[in-house]
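**Student:** Can you look at this prediction? I've put the sequence above it.
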Amino acid sequence: MTDSPIVVLLIDDQPTIGEAIRRMLATESDIIFHYCRDPTESIKMAKKVQPTVILQDLVMPDIEGLMLVRFLRAKDAPTHDIPLIVLSSKEEPLVKAEAFKLGANDYLVKLPAQVELIARIRYHSAAYDNLLKRKEAEEKLKEENLRLSAEVEITRRLQQMILPKTDELKQIKGLDIAGFMEPATDVGGDYYDVLNHNGRIKIGIGDVTGHGLESGVVMIMVQTAIRTLMTQNEADPLKFLSVINRTIFDNVERINSDKNLTLSLLDYEDNCLRLSGQHESLIVVRKGGEVEIIDTIDLGFPVGLEEDISDFLGETEILLNPGDVVVLYTDGITEAEDPSGEMYGLERLCEIVSQNWEQSAQKIKIAVIDDVKQHIDTQTVYDDITLLVIKQK
């Protein structure tokens, strides 16, 4: 037996047939039987009783049986998906073939044996029940996809809203800066910012774990915390990063989230960058295209993962000469795949920057992004692509 009742609607103009079918089904406690003698009322009655199986005669006075099959199977009919078993005295193969062509699910010559009729009713009713469950699941999936699409769009807009504007970057004395961020189809939590407060310059880049609205919210928390702490004139990079971590840790715990992020911060003053925090390796290209790679693994710890990361924090200084280029990026660039699944890689990124080191920050940025997109080609972009090019004037 099925979990839910089986509802049978018989459409037949002969009361004796209706009574015979009723008696056949009376032994089954989970089968509810309804009888419609007038075929012109069949759709109205079907709306009322919500059958899981319809039994229908072909020979009736008020409407030709095959025409009724057509009506019951019309695209806009409420009975369109309900299993339809033709129950008729006609045995001609052509009649059977036409019934199936019009959408009948089964054909029985009346009156069939009780055991066969019940078995076919159960079979088709179970199939209909599975169809309804599948449609319900598909509808829920559709609603979830719409919700996620809305989340993605909100996150994408939030990412773009908080990026530093071109005019802000131009006001940074001594540095030529160009940034790029392009969200993936399923937006992640990439972050970069360039802050100028009372002549103090702080540059940040990070990547929140996961994708979607939650990652975007954590990214905004980070941006807000950094900007707030900047206004408090905290000058110690390690203490600065420690406070940021504590703030994010408390917030992600409060919202019951498991998000954390890699984050590197750079303080710039007098041709010198002080780098702290763990993120992707930093690229420095010197005069002549010579490449230096600075690993940040020992300069920090994922932000928001532990309450106190002060013991893991470190810093290093990078002295810049005129024309030197510093490149910050997220793994959306180095892990970008081409159609064959090959990653773009750090080596290729260094090569492109080295080839273009004499160009402006803007032109270096364009050269890198064009090369990354050429590599990706038709492949799906799985992660945000973020790039920040800094050039000492």
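**Tutor:** Perfect, I can see it now.
**Student:** Please make it C-alpha for all contacts and neighbour counts, starting now.
**Tutor:** Noted.
**Student:** how far away is residue 233 from residue 361?
**Tutor:** Relative to residue 361, residue 233 is positioned 29 Å away (criterion: Cα to Cα, to the nearest Å).
**Student:** ok, residue 97 - how many residues close by?
**Tutor:** Other residues within reach of residue 97 by the criterion other Cα atoms under 10 Å amount to 12.
**Student:** where does it land in three-state SS?
**Tutor:** What DSSP: H, G, I helix; E, B strand; the rest coil gives for residue 97 is helix.
**Student:** Distance of it relative to residue 328?
**Tutor:** Computed as Cα to Cα, the residue 97 to residue 328 distance reads 70 Å.
**Student:** The longest helix anywhere in the chain packs against which elements?
**Tutor:** Taking DSSP state H as the criterion, the chain has its longest helix at helix 114-161. Packed against helix 114-161, as judged by 3 or more Cα pairs under 8 Å, 6 or more residues apart in numbering; DSSP states H and E, are the following elements: strand 6-11, helix 15-25, strand 53-56, helix 213-231.
**Student:** next up, a second structure to put side by side with the first:
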Amino acid sequence: MQILAGFGLNALVALVRRATRRIVFQRRSVHELALLNAASRALIHSELDVDALCEQIYCEASKIVDTSSFHLGLFDGDHYTLVIRVQDRVRLPPVSFDLSAGDGLIGWIRQTGTALLVEDFLREMEQLPARPRYQSARPPRSGVYVPLIAGSHVIGSISIQSYQPHAFGANDLRLLSLIADQAAVVITRARAYRAQQEEAWTLNALLQVAEQIGQTNSLDEWLATAVEILPRLIAAPRCYVLLWESAQAQFHLRAAYGVDLQQNQQLRGTCDALASQRLLSQLHTAEARIITITGSGQRQAAWPCLPPLPQPHDGSLVALPLRGRSGLLGALLLDYDDPVPPLDPLQTSLCVGSARQVATALESLLLTREAEFAARLEEELRVAREIQTALLPATTPKLPGWQIEAAWRSARIVGGDFFDFWRLEERQTLGFVIADVSDKGVPAALFMAMARSLVRAAALDGSPPDLALTRANRWISRDSESGMFVTIFYAILDPASGQLDYCVAGHNPPLHYRAADATLHALRTPGIALGVLDEVTLHAATTHLAPDDILVCYTDGVTEAIDEEEHEFGVERLRTIIQHNHRATAAKLKHTILSALAQHSHGQPTFDDVTLVILKRSGNGML
């Protein structure tokens, strides 16, 4: 009996221990889940800045796993940057290096998209899928490595390490993988947001270049402006403008920035040998866009009379061709104190775009005065038309159960109207906008490009329409000095339910045809155009598009088109067309409106741009 009692006591103790472990495990799981939920909320609501997000990811990870040694790195092509580096709880500065797919453990993770748990490097080294790339006098003994995956691409990795073997287990791998999944989403969103901001900044910078260059009326004014624009935009200490004299096959220095008067005089007239130097001779090739020479020796060889650089500066030159329709016109030379790293896409776009605009202006000034204005305007319009056409959607979105059509006709070669569509993936919704800039021609087209990019950047995070347009207004007012403004209708459509959230910022109210009672309703909200005031108060509203409902968005070029007796087309005529053709497809309705407009204004000059965006929810009554 004593033996049986002993067995019973041991069994009871074992049961208590198992129950205790289960309770501890459950409590730990609940705690971990709460931390993960808190981390997810914190990351979702973080600001859309990659560096700030990386800091937030590190902070949230520190609450969940041991981050005494922590690395967060991001890929940019074959370039890898460790944005966050922590070793023995000590923050180290970021570091960048080349790392191709398959190179080391991180390269293997990028290539395979697979997470890795190493419990003991010494025992598992021969079985690892790849050898660690780094060499250290005190290497880690264990670690967890997880990829940051966005869609089908590995955009980076997160790792934690320890000098102790078996410091991490499967649970650490699971927790870090969950953190990485959230991190990849917010970093991808921040990168997209930054790309839109960079695009808007570049377009605004090019707008400033166009405005300043376009205001010059003589070659001397052009030289004084051209030599200062680019170095101020990309922080080059010195810049030179060289003009190519084809008859003499020589470059001549015509303007210099960042040098004193004595140096300027020494440089003038010393360019004869430049035509045979590798730097400038390469500018004659059709492929040349940007040519760089690095090193003080190469710099002096390219142009012996350049100002000497103080030690220990090594110097570099960046040459941008000024090429027109007739060939090479000259070159912009940027002169740096130190070797310049490879230009990133933003700098490249800015340099090439600025050089093109400078070259266009130069070519116009070199023509005879009688042809000056016409030639320059033709080139500006051609470039602007290409830019504007490229910015407008080539096709309309294809959504099951919906018909979406758009039309754009500019009064001149370029115009100020625009429309755009974008998918808001997180909400499975469609954002779309129609807008009208206050001016016409090239200035309106450039302002349109900037406004379109800023509105898109403000809306891509899925903000409600009124908040997105308020943010866009702030940016437009800050970045533009042209005095122009833009009216906008912005809406977010939920294709599944038909819900439409919208905001009208001084724009023509779109017309909503309700099939249920065959009525037309103008969509209005209080608010003024963007760019008028620094701060505006806008409002959002919501409607619902039921089957067979139609939404017709338009600019005032539609309703204000005039006939031979200067009678306007008018909103009532547009309403009548919609009501009489409500059973037609969206494409046929668009064609009917444009045909009626052409018939009304037949023979009359078009004074304003014409833009239409039509949505129809499919039903049972279409022709």
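**Tutor:** Received the coordinates, thanks. In this text the structure is predicted, and so the values were computed from the model without any measurement.
**Student:** what's the TM-score for these two chains?
**Tutor:** After superposition, the two chains reach a TM-score of 0.59 (TM-score structural alignment, normalised by the length of structure 1), with 246 aligned residues with a Cα RMSD of 2.0 Å.
**Student:** Just tell me what residue 316 of structure 2 corresponds to in structure 1.
**Tutor:** Taking TM-score structural alignment, residue 316 of structure 2 has no aligned residue in structure 1.
**Student:** Now do the residue nearest to residue 316 of structure 2 when sequence neighbours are not counted against residue 256 of structure 2, distance only.
**Tutor:** Beyond its immediate neighbours in the sequence, the residue positioned closest to residue 316 of structure 2 (Cα to Cα, 6 or more residues apart in numbering) is residue 294, lying 4.2 Å away. Shown here: residue 294 of structure 2 relative to residue 256 of structure 2, a distance of 20 Å by Cα to Cα.
**Student:** now swap in residue 554 of structure 2 and tell me
**Tutor:** As it turns out, when the distance is counted by Cα to Cα, residue 554 of structure 2 lies 50 Å from residue 256 of structure 2.
**Student:** ditto for residue 242 of structure 2
**Tutor:** When Cα to Cα is the yardstick, residue 242 of structure 2 and residue 256 of structure 2 sit 9 Å from each other.
**Student:** what number of residues lie near the alignment partner in structure 1 of residue 531 of structure 2?
**Tutor:** Matched across to structure 1, residue 531 of structure 2 falls on residue 304, judged by TM-score structural alignment. Around residue 304 of structure 1 there are 26 other residues, counting by other Cα under 10 Å.
**Student:** ok, now residue 384 of structure 1?
**Tutor:** When neighbours are defined as other Cα under 10 Å, residue 384 of structure 1 has 25 of them.
**Student:** OK, contacts around it?
**Tutor:** Shown in contact with residue 384 of structure 1 (Cα atoms under 8 Å, 6 or more residues apart in numbering): 181-184, 187-190, 330, 332.
**Student:** mapping those onto structure 2, which are still in contact?
**Tutor:** Counting by both residues aligned by TM-score structural alignment, their matches' Cα atoms under 8 Å, the members of the contacts of residue 384 of structure 1 that carry over to structure 2 are 181-184, 188-190, 330, 332.
**Student:** Make a markdown table from these and add neighbour count and distance to residue 321 of structure 1 to it.
**Tutor:** Shown next, in a markdown table, are those (neighbours: other Cα atoms under 10 Å; distance: Cα to Cα, whole Å):
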| residue | neighbour count | distance to residue 321 of structure 1 |
| --- | --- | --- |
| 181 | 20 | 27 |
| 182 | 17 | 30 |
| 183 | 23 | 33 |
| 184 | 17 | 35 |
| 188 | 28 | 35 |
| 189 | 28 | 33 |
| 190 | 30 | 29 |
| 330 | 24 | 25 |
| 332 | 25 | 29 |
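**Student:** mind giving me CSV with the residues you listed and columns for secondary structure and distance to residue 251 of structure 1?
**Tutor:** Below are these laid out as CSV (DSSP: H, G, I helix; E, B strand; the rest coil; distance: Cα to Cα, whole Å):
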residue, secondary structure, distance to residue 251 of structure 1
181, strand, 25
182, strand, 26
183, coil, 24
184, coil, 25
188, coil, 19
189, strand, 16
190, strand, 18
330, coil, 23
332, helix, 26
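**Student:** what ranges do the helices span in the stretch 251-400 of structure 2?
**Tutor:** 261-267, 278-281, 296-302, 345-366, 369-391 (DSSP state H, counting those that start in this stretch).
**Student:** Using JSON lines, lay out these together with mean neighbour count.
**Tutor:** JSON lines is the format used below for these (neighbours: other Cα atoms under 10 Å):
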{"stretch": "helix 261-267", "mean neighbour count": "14"}
{"stretch": "helix 278-281", "mean neighbour count": "16"}
{"stretch": "helix 296-302", "mean neighbour count": "18"}
{"stretch": "helix 345-366", "mean neighbour count": "20"}
{"stretch": "helix 369-391", "mean neighbour count": "15"}
